[in-house]
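Student: Predicted model, plus sequence, below.
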Amino acid sequence: MTSLIGLAMCSCSITQTVVEAPSRINIPKNALFISQSGTESNVLQTLIDLENNEMVVLTYNHSNLINVTRTGIILNPNDYKHSVVKGTDAPFEEEVEPPKPAIVEEK
């Protein structure tokens, strides 16, 4: 029984992956995290590079950093320091059939 509980606990554990960017990629060293969004295959994180106040978007596929987009957009970090981070994901709508009209039998 104890091994069953241990197995259940291990399967519920959360793992954390540290992503190391190659040295040739210009990733911000000091940044303010603004938001995170996702698609079916990617996770995108938006940050402010605090060295030059530029908005930067990091794109991850699984645990691999696949793209760093330096937007050239200058933001004021003070506008974002105490804001609540709210993530958004790609819109998903489940197809729902409209209810069928009830059949009323006449007597």
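Tutor: Happy to help now that I have it.

Student: hey, let's count contacts and neighbours off CA atoms from now on
Tutor: OK.

Student: Check the burial of Phe33 by counting its neighbours.
Tutor: 17 (other C-alpha atoms under 10 Å).

Student: Now do it against Thr59, distance only.
Tutor: 14 Å (C-alpha to C-alpha, to the nearest Å).

Student: Common neighbours of these two, please.
Tutor: Gln45 (C-alpha atoms under 8 Å, 6 or more residues apart in numbering).

Student: Would you tell me which strand is longest in the chain?
Tutor: strand 64-74 (DSSP state E).

Student: Could I get the buried residue list for that strand?
Tutor: 65, 68, 70 (16 or more other C-alpha atoms under 10 Å).

Student: Kindly report the same for stretch 47-66.
Tutor: Result for stretch 47-66 [16+ other C-alpha under 10 Å]: buried residues 47-50, 53-60, 65.

Student: another one to put next to it:
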Amino acid sequence: MVRFQEGRISEGMFRSTIRMLIPLDKQSEALEILESVSVQTRCNPNCISSRLYRGVEEVRAIMVEELWTSKEETLRHLQSEEYRRVLLVVEMAEECPEIRFDTIMQSRAVELIASARSQP
């Protein structure tokens, strides 16, 4: 459940993403763990969203994306028992995962498309 309206993200949001290649024979276990963590994470009032994605072109790819109200809340989550379970899945990866932490200072939605398309 996303707790913000499109285009209404306030300054200083923090996004974390992990993209990893999990062997097909371990995907079921990995997804079960990640789904459980994602459900628990979404209950945190400082979590704006927690989502899981699977690759279409690369079937071994799984991505975890979380959006937090602040860097401090992200760091608190990284220290949690829930996040330790995410790290256990990261250890299942066939190669070094892509891990990113981004600060979002501004976010725009469909109004940006409308504005761009109305320009000559």
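Tutor: Arrived safely, thanks for sending. Computed from a predicted model, the values in this text were never measured in an experiment.

Student: Can you give me the TM-score here?
Tutor: Here the superposed chains carry a TM-score of 0.23, computed using TM-score structural alignment, normalised by the length of structure 1; 49 aligned residues with a C-alpha RMSD of 4.7 Å.

Student: Helix or strand next in line after whichever helix in structure 2 runs longest, which one?
Tutor: When structure 2 is parsed with DSSP state H, its longest helix is helix 27-42. Counting by DSSP states H and E, the next helix or strand C-terminal to helix 27-42 of structure 2 is strand 47-54.

Student: and the residue nearest to Leu78 of structure 2 when sequence neighbours are not counted, what helix or strand is that in?
Tutor: Closest residue to Leu78 of structure 2 apart from its sequence neighbours, by C-alpha to C-alpha, 6 or more residues apart in numbering: Arg84 at 7.8 Å. If you go by DSSP H and E, Arg84 of structure 2 is part of helix 81-90.

Student: Next, the buried residues of that helix.
Tutor: 82-83, 86, 89-90.

Student: ok, Ser37 of structure 1 to Ser3 of structure 1 distance?
Tutor: Distance from Ser37 of structure 1 to Ser3 of structure 1, by C-alpha to C-alpha: 38 Å.

Student: which residues does the nearest residue to Val43 of structure 1 once chain neighbours are set aside contact?
Tutor: Closest residue to Val43 of structure 1 apart from its sequence neighbours, by C-alpha to C-alpha, 6+ apart: Tyr60 at 5.1 Å. By C-alpha under 8 Å, 6+ apart, the contact list for Tyr60 of structure 1 reads 42-44, 66-67.

Student: repeat for Ile5 of structure 1
Tutor: By C-alpha under 8 Å, 6+ apart, Ile5 of structure 1 lies in contact with nothing.

Student: Could you verify that it is part of a strand?
Tutor: No - secondary structure of Ile5 of structure 1 (DSSP: H, G, I helix; E, B strand; the rest coil): helix, not part of a strand.
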